[in-house]
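Participant: okay, here's the prediction I keep looking at, along with the sequence it came from:
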Amino acid sequence: MGQFRLLSFSTNLYNLKSDAFYLDWDECKQLMQNMKSWREVNELLILSIPERTEIIYYSEVDLEDKIFDALSDCKKIGLPLKSEFQQTSDEEKLLVYLSELCFGVQASNYGTTPLFPSFIQAYELASQNEMVGEYLGQWWENLISTNKLIKKHVDYQLPNFSITYTVSDLVTDLSKKLKTPKIAIMGFNSLSKRIFKNLTCKGFKNITIVDKSIAPFSSLSKAELNNFIFEPISEVENVIKDNDILISTLEDAQQSLQLSYFQKDFNTMKILIDLSIKSNLTSILNKISQVIPFNLTDIYKIIEQKMEINKKWMRKAKPIISEKNLEFFQWIDTKKSQEMVTVANELLGESIHNNQYSKVLISEEPYSNLEIDDNRINTLLLKKSIAKIKSNTQYKDIINYNKMVNDFYQYN
């Protein structure tokens, strides 16, 4: 009997290799096409953003190794250790995890990335490839109805408070106060790459990116490659002069961004967002009237304000999500019980010791149309059916099946 299984990978914010498992849209389609051809996979959904990759599939067997190999083929680069890619086969645990991720209440990803739009895109890809069956389809309907309930009972949307999204939102707000602002990102690592992707999604174009080498840009998609202007670190002074909003993730910011670069008679106000952990550049720039500096402390203050709003949202949203999850678990238990009844009927009709027994089991009212007087054969029949069910089902389903069979014999 099949079950949901999940392969999951989430990143570390400052790990430069942390998005090694990230699949762009073409890679998602390639992996989908590959896994679609596997007979072991009945249903499949692939979600991938820079912060995490989630692969949920419905199958009778564990395919962790096979999927990891397929991922390697898609990426064509060295991946992190397979041990960093977590597998979960506990259906209730993984479905709770995914639904909480979807609506932003999962503890490990609390308030960091709004995933519902990403889930929609992932579901559409699965549907286009005919990898949505009854189980995945019903789970998706549950997510849609959960989203409608949250919108109905919660009068404000969940604010996102990751560093990358907070910076992107800040840039969006600041750009409204400037006429056609020019944006530059100084330093291209995992953090700035996500900021660049977020800004691109928000519609910002021709973003200048400063780095020591153009090599890190090879992982960008074709659309993203056409949306930035590369400048070497030696041109940083001119970049500061030509752009209005400056985002720095340079760890050596005080060395690369010299004070003299900002002590100019600029035509426009300069806004610097310094995300370097050890930098105190903004405290120095506070003395320059034409520069408005922000640092990580300022970003965290914005995040704290959002978190206070989010606590109120959580108190209303999380019980709704839990209640809707419970509804789906009840549906899946009922569905699997019906499937086990079908399997039991087939098993109870098998020939044992050259005798054919037509003992029939139905879900509403179990009955038999033939008396079995031989207790030994009756026991063999029961053991054989239970053994077959145990080989392909979860623990809780074994309990359900044992109870079902016991009830059957009690009434017969």
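Facilitator: On my side now, so go ahead.

Participant: use CA for all of it now, contacts and neighbours both
Facilitator: Will do.

Participant: what packs against the lengthiest helix in the chain?
Facilitator: Among the segments of the chain that qualify as a helix by DSSP state H, the longest is helix 296-348. Contacts defined by 3 or more Cα pairs under 8 Å, 6 or more residues apart in numbering; DSSP states H and E place helix 296-348 against helix 91-102, helix 134-153, helix 163-175, helix 375-390, helix 395-410.

Participant: distance to E364 and mean neighbour count for the ones you listed - can I get that in a markdown table?
Facilitator: What follows is the helices and strands packed on helix 296-348, written out as a markdown table (distance: least, Cα to Cα, whole Å; neighbours: other Cα atoms under 10 Å):
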| stretch | distance to E364 | mean neighbour count |
| --- | --- | --- |
| helix 91-102 | 26 | 18 |
| helix 134-153 | 22 | 16 |
| helix 163-175 | 53 | 18 |
| helix 375-390 | 20 | 14 |
| helix 395-410 | 11 | 15 |
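
Participant: next SSE after the longest helix of the chain?
Facilitator: Following helix 296-348 in sequence order, the next helix or strand is strand 351-352 (DSSP states H and E).

Participant: okay, one more to line up with it:
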Amino acid sequence: MTQNFKALVLTYKTAPVAVREQVSLAEPAVKQLLNFIRDYTTTSDVLVVSTCNRTEIYYVSEKDFSNEIFKGLALVKNIETGFEQHFSSISGLQAVNHLFEVAIGLDAQVIGDLQISGQVKNAYQWSADENMAGPFLHRLMHTIFFVNKRVVQETSFRDGAASISYAAKELADDLTTSVREPKVLVVGVGEIGQDVCLNLVNTKFQHVTILNRTLDKAEKLAQKCGFKSGSIEQLQEEIRKADVVISSVSGNEPLITREILKGISFLSHKFFIDLSMPRSIEASIEEIPGAIVYNLDDIQEKTNEAVEKRKASIPRIQAIIRDTIGEFEDWSKEMVVSPTIQKLKNTLEKIRQEELARFLKNSKPEEAEKLEEMSRSMMQKILKYPVLQLKAACKRGDAESLTEMLHELFNLERTAEKK
């Protein structure tokens, strides 16, 4: 089954931020796309991972459904075609390995970014919600989660602080080296916004204000961090005061626009860091003298001790992934013969029940118990060797001939039909 696992992949490596925001999918849109794929293709085990740095669609099928999936994506996002050229298509073990690397953080823009693990888990939950997660995807995802635990326990990959939000803090630090008591405005308290605020705690940034559409959330986070808070209606005034504005607000249209900045005098540089996807800060703001905008593509990985430790762990993590994928591949191959094994079990159980019924007619209760135990034990021993041989044949890649032989010997198709 692994050979039929396919992935359509668009990432920060293959597409600029303008394209990524075009195809970025929030939860409702992901579920719409999942339903489209279910209704217009014959694929199974579908996973849609969409973050600020990637949009990826995984599915299991012998047939290539790229065109149908792209049509669905264009329909859900109400966009013109042309984005397809930024997607690459991979399949088989390459697709499996890629999903491992994405979920663990090896393929993240900031290596080891913890947020991606949670985002992949959410994507898996959404697939399950829409009944698009089959046995293959369930097994694959839980295998990935297990590897994530091994990575934490056996390597230094999760040590230190390195993420998009941490990189944003580092960038703000660099931008304000010459500013005495810099003022920071954080807009939005989603997962990334919360992480930004937590990373600003106990730093040189003592004047931080948090704004959010839901005031209660901003107040709770501000109280936790020791910062100020306010409602989104104060946006223009707080931008006026701030040296650095960090935005991670979700929405289809920019929140911070040139219109909002009208009337604000820029006595010195004002820095805008946009962590949203789609972008929440209008790019044309940079046309205003003194305004400088940084988006996700501008946030470069900081060379620090935490990142270097993570890089040093990569060979060990890749070895863990290779070993685990080998075991997963064995399981995947065995899935092909599992229906035959089940049919064989059913056939032998039917024979056992028929013979047991014949001998139990005149037997005593204690004899019946012993016959039941003895016949069940004998059946399991008889079954053991064909099953072991089938699994061994799977690893050799020649299970088909043995499967056909068992069907002939035990008349499995007819048994299944009668049952």
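Facilitator: That came in fine, so what should we check first? Please read all numbers here as calculations on a predicted model, not as lab measurements.

Participant: now tabulate the helices and strands packed on helix 296-348 of the first structure in a markdown table and tack on distance to R5 of the first structure.
Facilitator: Formatted as a markdown table, these follow (distance: least, Cα to Cα, whole Å):
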| stretch | distance to R5 of the first structure |
| --- | --- |
| helix 91-102 | 7 |
| helix 134-153 | 12 |
| helix 163-175 | 30 |
| helix 375-390 | 18 |
| helix 395-410 | 15 |
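
Participant: so which of these gets nearest I240 of the first structure?
Facilitator: Closest approach to I240 of the first structure among these (Cα to Cα): helix 163-175, 16.0 Å.

Participant: so which elements touch that closest one?
Facilitator: helix 190-201, helix 296-348.

Participant: can you give the contact residues for the first one?
Facilitator: The set of residues external to helix 190-201 of the first structure that reach it, using Cα atoms under 8 Å, 6 or more residues apart in numbering, is 13-19, 50, 164-165, 167-168, 185, 224, 227, 249.

Participant: swap the cut-off to 6 Å and go again
Facilitator: 16, 164, 168 (Cα atoms under 6 Å, 6 or more residues apart in numbering).

Participant: before we move on, what about stretch 235-245 of the second structure?
Facilitator: 183-185, 264, 270-272.

Participant: how about a cut-off of 8 Å?
Facilitator: By Cα under 8 Å, 6+ apart, stretch 235-245 of the second structure touches 172, 176, 182-187, 209, 211, 260-261, 264-265, 269-273.

Participant: give me the aligned partner of Q330 of the first structure over in the second structure.
Facilitator: Mapped onto the second structure by TM-score structural alignment, Q330 of the first structure lines up with D330.

Participant: quick one: contacts for the spatially most central residue of the second structure?
Facilitator: Centroid-nearest residue in the second structure: V120, 1.9 Å away (criterion: Cα atoms, centre = their mean). Going by Cα under 8 Å, 6+ apart, V120 of the second structure touches 49, 103.

Participant: which of the helices or strands spans it?
Facilitator: Going by DSSP H and E, V120 of the second structure is in helix 115-129.

Participant: then K71 of the second structure?
Facilitator: helix 66-77.

Participant: Provide the aligned range in the first structure for that helix.
Facilitator: Helix 66-77 of the second structure covers residues 64-75 of the first structure once aligned (TM-score structural alignment).

Participant: before we move on, back to that, which of the contacts of stretch 235-245 of the second structure count as buried?
Facilitator: Buried members of these, scored by 16 or more other Cα atoms under 10 Å, are 172, 176, 182-187, 209, 211, 261, 270-273.

Participant: quick check, nearest of these to V307 of the second structure?
Facilitator: So of these, ranked by how close each gets to V307 of the second structure (Cα to Cα), first place is A172, at 18.2 Å.

Participant: how far away is the closest residue to the closest one other than its chain neighbours from E238 of the second structure?
Facilitator: Closest residue in space to A172 of the second structure, ignoring its immediate chain neighbours: V244 at 6.9 Å, by Cα to Cα, 6 or more residues apart in numbering. Look at V244 of the second structure and E238 of the second structure: by Cα to Cα, to the nearest Å, they are 10 Å apart.

Participant: more neighbours, these two?
Facilitator: More neighbours surround V244 than the other of V244 of the second structure and E238, with 24 against 21 (other Cα atoms under 10 Å).
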